[in-house]
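Asker: My questions concern the predicted model and sequence given below.
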Amino acid sequence: MNQAVMPPAQTPSVLPARPEFSSGPCPKRPGWSADAVAARAFLGRSHRASAPKAQLADVCTKTHALLGLPADYRLGIVPASDTGAVEMALWSLLGPRPVDVLAWESFGAGWANDIQKQLKLPDVRLLEAPYGALPDLASVRADADVVFTWNGTTSGARVPDADWIAADRTGLTICDATSAVFAQNLDWAKLDVVTFSWQKVMGGEGAHGVLILSPRAVERLESHTPAWPMPKIFRLTKGGKLIEGIFRGETINTPSMLAVADAADALDWVAEIGGQAGAQTRADANFAALQAWVDRSDWIENLVADPAARSNTSVCLRITDARVAALGEPAQRAFTKAMCARLEKANAAYDINGYRDAPPGLRIWCGATVNTDDIAALTPWLDWAFAATAAETFA
């Protein structure tokens, strides 16, 4: 690696047409129109009226179909984004069995904290790994309930498959898949609870989550009464039976009908580009373009060393230049912040600084709503921002 002070790079001549590369909320779909979404939104209407409720139900039905879920899996819209969906699952389902929690980034660590310190379950194992790596998946107990993120949004590391989940398991698998849905192949037969939010790969709006339940999860809900008080917003059963209306568009609390219309718009676009397969193809192409640049560069690497574990959506990168590495973490964060400020001022990239709890670096969204041409246009700007910031820092 060349560690000599680099001269300031020439300013690139072509900007990304859409410089939004945030990992949440993520970029809107190509061609998105606020007017078109507003035109189909039931604004000023009760979500319990027949037409708005039908739209909510249709979003559930279309999502179920586009994901290719098994016919007996239920899908519903719940409050508080992916976080609300995960917490609803944890508080409603955990308790009867031991729990294995996998944590290799901030959200997995957050679920572990809630299970250990809020629910205070007696038999909880925390299987950890540092940012950029995965824990020992083979050590997961088949008789335990397993809580994990499929794709670590803040670390850029994902599980490569579900082969490590026992087909004859007796515990439930609870999977936070918020930045994996519509971008990665999820093995539905191995997943009992799956959560995500519209604001990731769909490019939708925040504040609403999606909860998917297998028949095994429904059986647990109807046979298990949690030992703790259950807030109304988390309740999925009534009289020992699943509240089926939640999975027919009858939401627990008042949803934003503008956000619902936006989700409907996003689903129509996903269908137009080929559904799950088409959306995944776009994400794969975006990641391939970005990773090809990383492989050519001498100052940056993917935070995830194992190619099989690299995310194709929330791509996390670390600066490997020895001068930057020698600065220490606070100065490294200042360096990446300065880079990102340059890029934002140039209208070349917005919101690509790494997550606050992750190692210093960049995080670039490569999900389906991003165009590969914009990734190609972005990479010269990354070189430019690094060279300019290095020249200023090490002058």
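Answerer: Ah, there it is.
Asker: Please count neighbours and contacts with C-alpha atoms only from this point.
Answerer: Will do.
Asker: Show me where the protein has its helices.
Answerer: Assignment of helices within the chain using DSSP state H yields the ranges 34-40, 50-67, 81-93, 106-113, 215-223, 257-272, 275-296, 322-325, 329-345, 372-393.
Asker: Would you mind finding the most buried of these?
Answerer: Looking across the helices of the chain with neighbours counted as mean count of other Cα atoms under 10 Å, the highest average goes to helix 81-93: a mean of 23.
Asker: and that helix, what does it pack onto?
Answerer: Here helix 81-93 is seen to pack against strand 74-79, strand 173-176, strand 193-197, strand 208-213, helix 215-223 when contacts are counted using 3 or more Cα pairs under 8 Å, 6 or more residues apart in numbering; DSSP states H and E.
Asker: put this beside the first:
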Amino acid sequence: MSDTAIPDLRPRNPCFASGPCAKRPGFSLKVLAAATLGRSHRATEPKARLAEVITRSRVILGIPDDWRLGIVPASDTGAFEMALWSLLGARGVDILTFESFGEGWAIDIVKHLKLQDSRVLSAPYGKLPDMAAVDPAHDIVFPWNGTTSGVRVPNADWIPADRQGLTICDATSAAFAMALPWHRLDVVTWSWQKVLGGEAAHGMLALSPRAVERLETYTPPWPLPKIFRLTAKGKLAEGIFKGETINTPSMLCVEDALDSLRWAEHIGGLPALIARSEANLAAVAAWVARSDWAGFLAEDPPTRSCTSICLKITAAWFTALPGDGQAKAAKQLATLLEKQGVAYDIGAYRDAPPGLRIWGGATVETADIAALLPWLDWAAAQVAESFAAAQ
């Protein structure tokens, strides 16, 4: 057996999955006792709870006063699909893809909406596309943070302030952990189950005045499902942005989201959330710097995500394996960690290169990240030995 000693210290919370993500520190089911269960979400008190999620989210994220913010069905996917189907088609569109979700949006736009005037600007996992190539006359569709690649957009300098098109940003693994430049964005979506550690239910949709103007002056040529409709008689459906959600939300999930938002406020708001997430990335970066078998999937340091921290295996024994062998070895590594109860669900996303993906969002304690890292060394040594023995 490998002479790498089994670590003494274990993470107190082994939940490092990239969604749903770890609950906030100190979470207990008792905090959900006030949930308005068995009530209509249209009744006064439940509706006020929904509006409170909107208000608290707006304040923490620093969303401009003239933006609309609403709760919509089907998590971030529903929010983003709603934006694509409701807004696109008025002008050309550039789609930036550097991981699987961006690729999914490209498929929707090119193959399902069938927009002829569209360009896909792509990059392999670990890199960003040529951001300078975007056309400011086009709408721009992109993820701020690649949840499956661990690559984030480092800034918005590439987005022209005088752009003619809309910028439509999937920020589900960035909101509450990264500073979003609202003045360069027009549509932003996210979900509760990422950085807030909330439960799956509805997504969040934020619209700039420019996006609202598009909605009220442009009608897409395709039919819109009921849950995608953001306007009525040519005007924005304002109720959506006041807590009148489309479809029935889970009031238990709403209460959970409120608990996460109150926790975020208690610890210092967005600056504290960002600092916690960046501290998690820094801990992993210090370990990678001295590792002889692991590296970041994101090649350029400024583009490395502080939430979905993706690692590749660089050891010679691993790189010598065929593709299916690498996938098997990476899965074995993640399985070992899960069996030890020290890390759940940290295998790389199914479409990404074989490796590991550690969630480092603000609900994750840096002490748990630090306790996990020696276990990665231990598990890698076990897998390396088992593959060597099989040769």
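Answerer: Noted; the coordinates are in hand. Here the structure is a predicted model, which is why all the values come from computation and not from measurement.
Asker: Among the helices of the first structure, which comes closest to Ser179 of the first structure?
Answerer: Proximity of these to Ser179 of the first structure was assessed by Cα to Cα; the nearest stretch is helix 81-93, lying at 9.8 Å.
Asker: Could you tell me where the closest one falls in the second structure?
Answerer: Mapping helix 81-93 of the first structure onto the second structure (TM-score structural alignment) gives residues 75-87.
Asker: In JSON lines: the helices and strands packed on helix 81-93 of the first structure, plus distance to Leu186 of the first structure.
Answerer: As requested, those are exported to JSON lines (distance: least, Cα to Cα, whole Å):
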{"stretch": "strand 74-79", "distance to Leu186 of the first structure": "15"}
{"stretch": "strand 173-176", "distance to Leu186 of the first structure": "10"}
{"stretch": "strand 193-197", "distance to Leu186 of the first structure": "10"}
{"stretch": "strand 208-213", "distance to Leu186 of the first structure": "12"}
{"stretch": "helix 215-223", "distance to Leu186 of the first structure": "17"}
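Asker: For Cys26 of the first structure, find the nearest of these.
Answerer: Each of these was scored for nearness to Cys26 of the first structure using Cα to Cα, and the closest is strand 193-197 (10.8 Å).
Asker: Onto which residues of the second structure does that closest one map?
Answerer: Mapped onto the second structure using TM-score structural alignment, strand 193-197 of the first structure spans residues 187-191.
Asker: once the two are aligned, what's the mean deviation for the matching stretch against the first structure?
Answerer: The superposed stretch 187-191 of the second structure is, by mean Cα distance after the TM-score superposition for the first structure, a mean 0.2 Å from where its aligned residues fall in the first structure.
Asker: So what touches that stretch?
Answerer: Outside stretch 187-191 of the second structure, the residues that touch it by Cα atoms under 8 Å, 6 or more residues apart in numbering are 75-76, 79-80, 83, 166-173, 175, 200, 202-208, 211.
Asker: Give the aligned equivalent of Trp365 of the first structure in the second structure.
Answerer: Using TM-score structural alignment, Trp365 of the first structure sits opposite Trp359 in the second structure.
Asker: Pull the contacting residues for the counterpart of Asp58 of the first structure in the second structure.
Answerer: Alignment of Asp58 of the first structure against the second structure is given by TM-score structural alignment, with Glu52 as its counterpart. Listed by Cα under 8 Å, 6+ apart, the contact set of Glu52 of the second structure reads Leu258.
Asker: Share the number of residues neighbouring Lys114 of the second structure, please.
Answerer: 12 (other Cα atoms under 10 Å).
Asker: Likewise for the one 3 residues further on?
Answerer: Burial of Asp117 of the second structure, expressed as a neighbour count using other Cα under 10 Å, amounts to 12.
Asker: Give me the nearest residue to it, chain neighbours excluded.
Answerer: Excluding its sequence neighbours, the residue lying closest to Asp117 of the second structure (Cα to Cα, 6 or more residues apart in numbering) is Gly92, at 4.8 Å.
Asker: how near is the one you found to Ile168 of the second structure?
Answerer: Computed with Cα to Cα, to the nearest Å, the distance linking Gly92 of the second structure and Ile168 of the second structure is 13 Å.
Asker: ok, the two, which is more surrounded?
Answerer: Ile168 (26 against 18).
Asker: Please say which position in the second structure Ala217 of the first structure maps to.
Answerer: Counting by TM-score structural alignment, the partner of Ala217 of the first structure is Ala211.
Asker: related to what we said a few turns ago, please tell me how far the match of Trp365 of the first structure sits from Ser260 of the second structure.
Answerer: When Trp359 of the second structure is compared with Ser260 of the second structure (using Cα to Cα), they lie 17 Å apart.
Asker: what's the residue nearest to the spatial centre of the first structure in contact with, if anything?
Answerer: Most central residue of the first structure, judged by C-alpha distance to the mean C-alpha position with Cα atoms, centre = their mean, is Ser179 at 2.2 Å. Ser179 of the first structure makes contact with Asn151, Gly152, Thr153, Phe196, Lys200, Val201, Thr313, Ser314 under the criterion Cα under 8 Å, 6+ apart.
Asker: out of those residues, which are inside strands?
Answerer: Secondary structure assignment by DSSP state E places Phe196, Ser314 of the contacts of Ser179 of the first structure in strands.
Asker: can I get the contacts of Ser179 of the first structure in a markdown table with neighbour count and distance to Leu137 of the first structure?
Answerer: Compiled in a markdown table, the contacts of Ser179 of the first structure are given as follows (neighbours: other Cα atoms under 10 Å; distance: Cα to Cα, whole Å):
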| residue | neighbour count | distance to Leu137 of the first structure |
| --- | --- | --- |
| Asn151 | 28 | 14 |
| Gly152 | 33 | 15 |
| Thr153 | 28 | 18 |
| Phe196 | 26 | 22 |
| Lys200 | 31 | 25 |
| Val201 | 34 | 26 |
| Thr313 | 31 | 22 |
| Ser314 | 29 | 21 |
